[in-house]
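Asks: dropping the sequence and predicted coords here.
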Amino acid sequence: MKRLNNFIVSDTKGRMRLRVPALKNLKTAERMLEELKTLEGVRKADVNQITGSVLLEYDPHTFERRGLAHVFNEVVPHAKPLPTLSHRTKKMLRSKEMRLFENKGMLVCGLTSLAALAFKGFKLHTAAGAVFVALAALHTYRYRKNMLR
């Protein structure tokens, strides 16, 4: 059961999502779906092969996690969870430098947009937004690449 918890992305009363990269395999995904539908208390089970996730809707009064853990261990015994970023890494990725860059970019984009609208340059307004998005994506990519070295 402890192993199963590593794959649970969200769990609310009656609804659970698991992310299991091994489910990107068609045969594994089909087998998991078949097994999940046999569990007592399961109302609906969807396996998304593209994302490798399972969405499970269940009756909280009759559903038992032990049954899910058994199915999970039987279908994907050697599955490994996706690596997660540590709290420190997440904090560094949203550091002061990133926020400052984003704020400057939004300011420049906003001023360009206002100037374009004032002179009825709607195309320039759209282009300014596209340029900002592209620059932000590039900066984020470079920043993350440097932080993860």
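Replies: Received, thanks.
Asks: switch to C-alpha atoms for all contacts and neighbour counts from now on
Replies: OK.
Asks: where exactly do the strands run in this protein?
Replies: In the chain, the strands defined using DSSP state E lie at 8-12, 15-19, 42-48, 53-58.
Asks: nearest to Lys2, out of those?
Replies: strand 8-12 (10.6 Å; Cα to Cα).
Asks: go through this structure and flag its longest helix.
Replies: In the chain, assigned by DSSP state H, the helix with the most residues is helix 122-147.
Asks: tell me what that one is packed against?
Replies: Helix 122-147 is packed against helix 87-93, helix 96-118, with contacts defined by 3 or more Cα pairs under 8 Å, 6 or more residues apart in numbering; DSSP states H and E.
Asks: got JSON lines for these, with distance to Lys37 and mean neighbour count too?
Replies: Shown next, in JSON lines, are these (distance: least, Cα to Cα, whole Å; neighbours: other Cα atoms under 10 Å):
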{"stretch": "helix 87-93", "distance to Lys37": "36", "mean neighbour count": "12"}
{"stretch": "helix 96-118", "distance to Lys37": "46", "mean neighbour count": "15"}
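Asks: Asn73 and Ala115, how far apart?
Replies: Distance of Asn73 to Ala115, computed by Cα to Cα, to the nearest Å: 60 Å.
Asks: wait, Ala45 touches Ser53, no?
Replies: No. Distance between Ala45 and Ser53: 10.7 Å, which falls outside the contact criterion (Cα atoms under 8 Å).
Asks: and here's the other structure:
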Amino acid sequence: MSVTDCITSFVDGRVRLRHPALKDGATAELVSSVVGGVEGILAVQANPVTGSLLIYYDTEKLSREQLLELAEQGAAFVPGMNESAVPAEGRAEMPSGRACKACAPVDELLGFLTRRSTTKFIDRAMLVSLIASLAALPLGSRAVHTAAGGVFVSGLLQHLLAHRKAL
């Protein structure tokens, strides 16, 4: 599926695209931030509910052809963009040599790590490890302090991942 297949509206200065991959909030956010960083793009609005992306661009800096060319190049790196219309055996490979479907385990892991139940469990583990780390200091147990601190930092990384949108 090419980017032109996803375009639902295209007037000078404004283009709207719809694709099922954009219904994933993380993918919509990723695409929105990448597109927003392109010179000549004035504003980007992603809507994960409808799976659409509205792009406002400066016609003095970007022509329709340039915008479409950039979109086609960038679509190869967006998770899920090649999956809805092309069968698995016919998917194009990314420049790294791995097919888009190879990203599925990573997406599954990210989904697990950002799940509410996982976040609640890790938040509790962070509290316990912080208490254990601080309690180990006056007792002189450097090994316990270090191990508990490592658990706390690991939990902090997951916490930042789960709440990255709010940061």
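Replies: Cool, the structure landed. These figures come from a predicted structure and were not determined experimentally.
Asks: TM-score for this pair?
Replies: After superposition, the two chains reach a TM-score (TM-score structural alignment, normalised by the length of the first structure) of 0.49; 80 aligned residues with a Cα RMSD of 1.7 Å.
Asks: sorry, back to before: which among the helices and strands packed on helix 122-147 of the first structure is found nearest to Thr126 of the first structure?
Replies: Nearest to Thr126 of the first structure among those is helix 96-118 (7.8 Å), distances taken as Cα to Cα.
Asks: just the residues contacting the closest one, thanks.
Replies: Here helix 96-118 of the first structure makes contact (Cα atoms under 8 Å, 6 or more residues apart in numbering) with Phe122, Leu124, His125, Thr126, Ala128, Gly129, Phe132, Ala136, Thr140.
Asks: closest one of those residues to Arg31 of the first structure?
Replies: Distances from Arg31 of the first structure to those, taken by Cα to Cα, are shortest for Thr140, at 39.0 Å.
Asks: so what's the closest one up against?
Replies: Met98.
Asks: that one and Leu55 of the first structure: what is the separation?
Replies: For Thr140 of the first structure relative to Leu55 of the first structure (Cα to Cα), the value is 31 Å.
Asks: same question, Ala69 of the first structure
Replies: As judged by Cα to Cα, Ala69 of the first structure and Leu55 of the first structure stand 15 Å apart.
Asks: then His125 of the first structure?
Replies: Computed as Cα to Cα, the His125 of the first structure to Leu55 of the first structure distance reads 41 Å.
Asks: and for Phe101 of the first structure?
Replies: Distance of Phe101 of the first structure to Leu55 of the first structure, given as Cα to Cα: 37 Å.
Asks: what does Val42 of the first structure give?
Replies: Val42 of the first structure is 11 Å from Leu55 of the first structure, by Cα to Cα.
Asks: over to Leu93 of the first structure?
Replies: Using Cα to Cα, Leu93 of the first structure is found at 29 Å from Leu55 of the first structure.
Asks: can you check Ala130 of the first structure too?
Replies: For Ala130 of the first structure, the distance to Leu55 of the first structure (Cα to Cα) stands at 35 Å.
Asks: mind listing the strands for the second structure?
Replies: All strands of the second structure, identified by DSSP E, fall at 7-11, 14-18, 41-47, 52-57.
Asks: which elements pack onto the second one?
Replies: Judged by 3+ Cα pairs under 8 Å, 6+ apart, strand 14-18 of the second structure is in contact with strand 7-11, strand 52-57.
Asks: next, the angle from the longest one to strand 41-47.
Replies: What it means is strand 52-57 of the second structure. Relative orientation of strand 52-57 of the second structure and strand 41-47, computed by axes from the mean of the first three to the mean of the last three Cα atoms, to 10 degrees: 170 degrees.
Asks: which helices and strands does strand 52-57 of the second structure pack with?
Replies: Using 3+ Cα pairs under 8 Å, 6+ apart: strand 52-57 of the second structure touches strand 14-18, strand 41-47.
Asks: could you export those as JSON lines, including distance to Met126 of the second structure and mean neighbour count?
Replies: Conversion of those to JSON lines gives the following (distance: least, Cα to Cα, whole Å; neighbours: other Cα under 10 Å):
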{"stretch": "strand 14-18", "distance to Met126 of the second structure": "40", "mean neighbour count": "19"}
{"stretch": "strand 41-47", "distance to Met126 of the second structure": "34", "mean neighbour count": "18"}
